[in-house]
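**Q** got a structure for you, letters missing:
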């Protein structure tokens, strides 16, 4: 119940605009043709930014127990390219938003989400978004 309330507050206060930034990155990648392999990761992260409470990003290798394209050396190379062209500015966006929310005191849970997204923005390829219960953590 608390996750639902926090997600609703998140969408109203920030989630929509934050997700829009990720969706715009995804659209720009598709339009560029060269960025199509990264567009799916950006879109998935946009959905995560839209509704973050009660979910977490985990490495797919940890989740499935096997390596795939996103968790292989090609995935690492993809994350390097991602960082150079999109990751740093999305991370910067989330850091600034996190600092803003942290200063308000009441917005500290939202600031924590932003800092989590800032780290995730640096290297999203090879990640899966799963409910926290999947990883054996309680949902709050």
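**A** Received, thanks. Keep in mind that what you see is a predicted model, and the values were worked out from it rather than measured. Numbers count the residues shown, from 1 in each chain.

**Q** drop to CA atoms for contacts and neighbour counts, all remaining ones
**A** Fine.

**Q** what about the helices in the protein?
**A** Here the chain has its helices, by DSSP state H, at 2-10, 16-31, 36-50, 60-64, 73-82, 88-103, 108-122.

**Q** Including distance to residue 130 and mean neighbour count, could these go into CSV?
**A** Output for the helices of the chain, formatted as CSV (distance: least, C-alpha to C-alpha, whole Å; neighbours: other C-alpha atoms under 10 Å):
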stretch, distance to residue 130, mean neighbour count
helix 2-10, 14, 15
helix 16-31, 17, 18
helix 36-50, 9, 21
helix 60-64, 9, 14
helix 73-82, 19, 17
helix 88-103, 21, 18
helix 108-122, 14, 21
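
**Q** Would you format those helices as TSV with distance to residue 131 included?
**A** Converted to TSV, those look like this (distance: least, C-alpha to C-alpha, whole Å):
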stretch	distance to residue 131
helix 2-10	11
helix 16-31	18
helix 36-50	11
helix 60-64	12
helix 73-82	23
helix 88-103	22
helix 108-122	15
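
**Q** Next one for the comparison:
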């Protein structure tokens, strides 16, 4: 990870990234308490990981039919609104030149929250 990525991740964390990551972490832990919520909890923990330090990390999409089915259910149950909020916030950040790197990370998170099953954060 380069110095610029470390700096951007630090700025990200200090300006609220930690709060969003904490929210996803709490959601993941609560989902793990129930047996049927474990798959959703895994996705929430994946999103917490990316939200905590998004710079210099990538999301690789894969999976097969089970992931597609799970993603469609996720989308219907509310994944779309989370992705929409990330998209809107990313668009607002991209209005300024300084905000473009942060907006691009928000777009990355929007895609992950829209289609999390079968995705891997590296």
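**A** The structure has been received and is ready for your questions. Model, not experiment: these values are computed from the prediction.

**Q** sorry, back to before: of all the helices of the first structure, which one is nearest residue 129 of the first structure?
**A** Closest to residue 129 of the first structure of those, according to C-alpha to C-alpha: helix 36-50, at 7.0 Å.

**Q** after superposition, how close is that closest one to the second structure?
**A** Here the mean offset of helix 36-50 of the first structure against the second structure after fitting is 1.2 Å, by mean C-alpha distance after the TM-score superposition for the first structure.

**Q** Alignment lookup: residue 80 of the first structure to the second structure.
**A** Superposed on the second structure with TM-score structural alignment, residue 80 of the first structure falls opposite residue 72.

**Q** Would you mind stating the distance between its match and residue 100 of the second structure?
**A** In this view, residue 72 of the second structure and residue 100 of the second structure are 30 Å apart by C-alpha to C-alpha, to the nearest Å.

**Q** Give the full set of residues in contact with the counterpart of residue 110 of the second structure in the first structure.
**A** Using TM-score structural alignment, the equivalent of residue 110 of the second structure in the first structure is residue 118. Counting by C-alpha atoms under 8 Å, 6 or more residues apart in numbering, residue 118 of the first structure makes contact with 90-95.

**Q** gap between the closest residue to residue 23 of the second structure other than its chain neighbours and residue 97 of the second structure?
**A** Distances taken as C-alpha to C-alpha, 6 or more residues apart in numbering place residue 48 nearest to residue 23 of the second structure, at 7.7 Å, with adjacent residues excluded. Counting by C-alpha to C-alpha, the gap from residue 48 of the second structure to residue 97 of the second structure is 26 Å.
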